[in-house]
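Student: generate a structure from the sequence data that follows.
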Amino acid sequence: MVDKSANGRPRLSLGNRPGEDLEQRELTLGFVPLTDCAPLVVARELGMFADEHLEVTLSREPSWANIRDKVMMGALDGAQMLAGMPVASQLGITAVRRPLIAALSLGLGGNAITVSRRLFERMREVDAEAVRHRPRTAGVLRTLIESDRRTGRPPLTFAVVYPVSSHNYELRYWLAAAGIDPDRDVRIVVIPPPQMVARLRAGEIDGFCVGEPWNSVAVQGGHGHVLITSDQLWRHKPEKVLGVTQEWAERHPLTLRALVRALMRAGQWLDDPDHREQAAALLARSEYVGVKEALLRLPLTEQMIYDPGESAVPHPNFNVFQRHAAMFPWRSHALWFVTQIYRWGQVDTAYDMTAVAEMAYRPEYYREAAAAFGWSCPLIDYKPEGLHAGEWQLAQAVPEPLRMGADAFCDGGRFDPQDPAGYLESFEVATPRVTLETLRHMNQFQPSRPARTAGKASDGAS
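Tutor: The predicted model follows:
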């Protein structure tokens, strides 16, 4: 059971869990300064970790490469991690060959694609009417790229935060949906999130895909324009996870379960609208994100400023931390990342994609904690994506059905986890290094928990 203390913080009531039962009490967890590091900060500052007899130090890291290397080498016990990192580690395409697992999702959404003022003005010159409408597609950009090619201008340069990040795949998805080949028509570079705005201001890049608050920093500083948010690209899309090495998880099962419980309660606290401003104040501190509180308050209170000098507009569900089963590590999400790794030629060997997803994402930790808390929890590990334009109900959940968020893609695409190779075949723009025939041969869908159609659409679902 979960009740609330006087300050509104969820409080665990599961009987005695003495700290001496844990394999390790003192932990160091890494994070990158972004709005969605909030579950770690809240759990540290409001005592959810302490309630689980954990003494947690949070280590602010400058880049995702730092996170990867320090977790793999044991300098960090775990970290806020890009959702694709455990998948990439299981495929063996990381610099250090040590498998990672995702024990928990840390939330959904939170990114945007922003371009420089100079590029935005060029786009407006091409088609002012198209640029006026939101969300902005890449169609105008395609016209501009074709014109630049004819006149001999160098390709536009866009930045993402890491090669297997959702940001890379979101940017590529958005470009490819308009017929732009990300590997041929533009240049994509990797830059750590806190450096994005400075590089944009210096003219080193023309745009980026990054998490908040860095889009808001660019816009309110007069340096950029937001074209589209990640939730407009793919509603309620996966973003960050709690990542640890597989070896650490096996050696510290009780400690990992305690971490999961604490972070789940932090996510619950964060999804109370009355707590979002307090969360912004915590994140604004120099040891965490270290930007003005107002810049963090915008995304956390579900608002977005798209263009310099304009007012904020509502953006519901921009950052979702716990509702809609946001912290459940869906293996279908892991499988989607596997398809993108193949789509863009980041691996040249055919694997059983479902087996990779099952090694990378471990929902059993969430299920155990949810049962203890009395929270409804999915009975399935896989669900289709792109079927619902509005909220819907997942019937395959206990003790009662779950309200789920929309999952539509911007181009109307649909992802069936029972046919990942077929999903790859649906893309006109792709640069795979493994033949789709080989992948189809390797991938006969046999998950540990059978994927069924996940509930019926309702309340505006398509």
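
Student: okay, CA-based contacts and neighbour counts for the rest of this
Tutor: Fine.

Student: quick one: list the elements packing against the longest helix along the chain.
Tutor: With DSSP state H setting the assignment, residue counts place helix 253-270 as the longest helix in the chain. Judged by 3 or more CA pairs under 8 Å, 6 or more residues apart in numbering; DSSP states H and E, helix 253-270 is in contact with strand 10-12, helix 38-45, helix 48-51, strand 100-109, helix 364-373.

Student: name the next helix or strand following that helix along the chain.
Tutor: helix 276-283 (DSSP states H and E).

Student: and the next helix-or-strand element following that next one, which residues are buried?
Tutor: Using DSSP H and E, the helix or strand that directly follows helix 276-283 along the chain is helix 293-300. If you call a residue buried by 16 or more other CA atoms under 10 Å, then helix 293-300 has these buried ones: Glu293, Leu295, Leu296, Arg297, Leu298, Pro299, Leu300.

Student: which residues touch stretch 45-52?
Tutor: 9, 11-12, 17, 19, 42-44, 55-56, 258-259, 261-263, 265-266 (CA atoms under 8 Å, 6 or more residues apart in numbering).

Student: again, but for stretch 9-21
Tutor: 1-5, 25, 46, 48, 51-54, 254, 265-266, 268-269, 372-373.

Student: only the buried members of the residues you listed: can you turn that into a ChimeraX selection?
Tutor: Buried residues among the contacts of stretch 9-21 (16+ other CA under 10 Å), as a ChimeraX selection:
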select :25,46,48,51,52,53,54,265,266,268,269,373
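
Student: let me have the helices and strands packed on helix 253-270 in CSV, extended by distance to Phe409.
Tutor: CSV is the format used below for the helices and strands packed on helix 253-270 (distance: least, CA to CA, whole Å):
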stretch, distance to Phe409
strand 10-12, 34
helix 38-45, 26
helix 48-51, 35
strand 100-109, 13
helix 364-373, 26
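
Student: which of these is buried the deepest?
Tutor: strand 100-109 (a mean of 29; mean count of other CA atoms under 10 Å).

Student: for the following helix or strand past that strand, buried residues please.
Tutor: Following strand 100-109 in sequence order, the next helix or strand is strand 111-116 (DSSP H and E). Buried positions in strand 111-116, judged by neighbour count with 16+ other CA under 10 Å: Asn111, Ala112, Ile113, Thr114, Val115, Ser116.

Student: so what touches strand 111-116?
Tutor: 167, 171, 200-201, 206-212, 215, 223-231.

Student: how about this one, so we can line them up?
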Amino acid sequence: MTNKSLGDPFDPNSDLRHGAGCTCSTCHDHGHDATAGGDQHALASPHDQSGAPGDREALMDRLIESAVVRALFGHHDPSRRQVLQMMGAGTFAAALGSMFPLEAAKALLKDDLGTPEKRDLSIGFIPITCATPIIMAHPMGFYERYGLNVDVRREAGWAVVRDNSMNMEHDAAHMLTPMPLAITMGAGSSSMPFLMPAVENINGQAITLRMDHKDKRDPSQWKGFTFAVPFEYSMHNFLLRYYVAEHGLDPDNDISIRVLPPPEMVANLQAGNVDGYLAPDPFNQRAVWDEVGFIHMLTKEIWDGHPCCAFSTSRQFAEEAPNSFGALFKAIVDATHYSSDHDNRVEIAEAISGRNYLNQPTSVVEQVLTGRYADGLGEVKNEPDRIDFDPFPWHSMGVWILTQMKRWGYIDGDVDYKGVAEDVYLATDCGKIMRELGYDAPEVTYKSHTIMGKDFDPEEPEAYVDSFEIRRS
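Tutor: Below you'll find the model as predicted:
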């Protein structure tokens, strides 16, 4: 397993984005072969002849050094290498040490993490690009970096993920952002306290229609259509409902919405069982690839920056194994930021496309992650933010989701919007970890959001629900 981003940060010949033995296409194209002395970034550092550190304590030291140096250069590795070539490693390290207490930070991290109570962990996931941080953290060494041995297990659908997580068959899971809220409140299942420490992705979904509906681009023409979503407690369901309602259709009476596991959506579209779906990728792009559907719109056109999927776990796991939980939390946040860097997207697409993960053509996944894609209507679009990765779980996003659960009758009665959101979404903890790892983090946990031109004020959730003409509550 390759350790990514753990080359010696004080070595101008190391590339913090790649590790010795890397199998990505970039390294292959340049003859990356550590044993043959190929590409320079495969060579062992003069400061550390073993490449990435072998024992956990050295790994933590390297992690802090790497995070600080990467943050100093805005995560632009060519600039780091250029400065080191000019200054020399010793001079640069001394200058950095005079500005930042590296040794104190290392000691603090080790004390904060502690020894994982449980190193062998199981994480359930659905094979979609939203799960990129959780998936790529496995082949690219992020879990290993934090002293964990993680088994990422592909599941058939989110009902299975939920049930296996509640039965403690998984230590953590790739969930949809509404799911931890619903599980905690007992909506759709028995009640069990769950946590959402971090978001995985923002944007990254689309509405795809069958090819014979090219002449029905106006949603007011969709009366009688059948749409698929991946789960009831999903942003897909709530965004689809919001979108059609804004165009005058009642989602419970004018269209049909059925739940389908994402891997089954393209086949059902081709068979004519559904007219379209609001779904995660790569299955929008796969419909285009198979010439059975076209992309009507990206969901970022409904709400730019909306959350979708998340890293979630039971409160029980977090309390019984706090060090394991903390190490996993850090690994996911680190992997999410790595995924957010567009320079890494092609490499990641190759790493997660294989049979053990997404099981999709690399070209399909690459179109999603890079944002340069065919839309199925004869055009090639360039939308770099088609999908992005930002771990911060805004409490205001949780409140918005709860308003939609209330609006459509998934929960009723008085709702403590802020109380539930703050209990489940660990925004403050995530911000702290982001800063510890050298990333910028918001100083607040609430902000306003704009969905289809309508502002959402998280301070007035009940008034927001009441403002909609089409609703169940």
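
Student: one step back: in TSV: the buried residues of strand 111-116 of the first structure, plus distance to Leu394 of the first structure.
Tutor: Formatted as TSV, those follow (distance: CA to CA, whole Å):
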residue	distance to Leu394 of the first structure
Asn111	26
Ala112	28
Ile113	31
Thr114	34
Val115	37
Ser116	41
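
Student: would you list the buried residues of helix 293-300 of the first structure in CSV and tack on distance to His236 of the first structure?
Tutor: CSV is the format used below for those (distance: CA to CA, whole Å):
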residue, distance to His236 of the first structure
Glu293, 25
Leu295, 22
Leu296, 20
Arg297, 20
Leu298, 18
Pro299, 15
Leu300, 15
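
Student: quick one: map Ala357 of the first structure onto the second structure.
Tutor: Residue pairing (TM-score structural alignment): Ala357 of the first structure is matched to Ala421 of the second structure.

Student: skipping its backbone neighbours, what lies nearest Tyr357 of the second structure in space?
Tutor: Pro127 (6.1 Å; CA to CA, 6 or more residues apart in numbering).

Student: trace the one you found over to the first structure, please.
Tutor: In the first structure, Pro127 of the second structure lands on Pro33 (TM-score structural alignment).

Student: surely that match forms part of a strand?
Tutor: No. Using DSSP: H, G, I helix; E, B strand; the rest coil, the assignment for Pro33 of the first structure is coil, not a strand.

Student: related to what we said a few turns ago, please indicate which of the contacts of strand 111-116 of the first structure are buried?
Tutor: Of the contacts of strand 111-116 of the first structure, these count as buried by 16+ other CA under 10 Å: 167, 171, 200-201, 206-212, 215, 223-231.

Student: which of those fall within helices?
Tutor: Per DSSP H, the subset of those in helices is His167, Leu171, Leu200, Arg201, Asn215, Ser230, Asp231.

Student: can you tell me how far the spatially most central residue of the second structure sits from Ala104 of the second structure?
Tutor: In the second structure, the C-alpha nearest the mean C-alpha coordinate belongs to Glu200, at 2.1 Å (CA atoms, centre = their mean). Note on Glu200 of the second structure: its distance to Ala104 of the second structure, by CA to CA, to the nearest Å, is 30 Å.

Student: chain center to stretch 196-203 of the second structure, what's the gap?
Tutor: 5 Å (CA atoms, centre = their mean, to the nearest Å).

Student: so where is that stretch in the first structure?
Tutor: The aligned range for stretch 196-203 of the second structure is 102-109, by TM-score structural alignment.

Student: need the contact partners of that stretch.
Tutor: Taking CA under 8 Å, 6+ apart as the rule, stretch 102-109 of the first structure contacts 36, 39, 80, 83, 86, 230-231, 235-244, 260, 263, 267, 317-322, 326-329, 360-366.

Student: list buried members of those by neighbour count.
Tutor: If we count by 16+ other CA under 10 Å, those have these buried: 36, 39, 80, 83, 86, 230-231, 235-244, 260, 263, 267, 317-322, 326-329, 360-363, 365-366.

Student: can you tell me the element the residue located most distally from the centre of the second structure falls in?
Tutor: Here the second structure reaches farthest from its C-alpha mean at Thr91, the gap being 38.0 Å by CA atoms, centre = their mean. Assessed by DSSP H and E, Thr91 of the second structure sits inside helix 89-99.

Student: cool, and Tyr243 of the second structure?
Tutor: helix 235-246.

Student: against the first structure, where does that helix fall?
Tutor: Going by TM-score structural alignment, helix 235-246 of the second structure sits over residues 166-177 in the first structure.

Student: circling back: separation between the residue farthest from the centre of the second structure and Ser98 of the second structure?
Tutor: For Thr91 of the second structure relative to Ser98 of the second structure (CA to CA), the value is 11 Å.

Student: what do you get for Met211 of the second structure?
Tutor: 63 Å.

Student: and for Glu246 of the second structure?
Tutor: Glu246 of the second structure is 57 Å from Ser98 of the second structure, by CA to CA.

Student: repeat for Gln316 of the second structure
Tutor: 42 Å.

Student: of these two, which one has the most company?
Tutor: Taking neighbours as other CA atoms under 10 Å, Gln316 of the second structure and Ser98 compare with Gln316 leading, 15 against 10.

Student: can you find the partner of that one in the first structure?
Tutor: So, by TM-score structural alignment, Gln316 of the second structure is matched to Glu247.

Student: what residues in the first structure pair up with the helix or strand where Gly398 of the second structure lies?
Tutor: Per DSSP H and E, Gly398 of the second structure falls inside helix 395-407. Mapping helix 395-407 of the second structure onto the first structure (TM-score structural alignment) gives residues 331-343.
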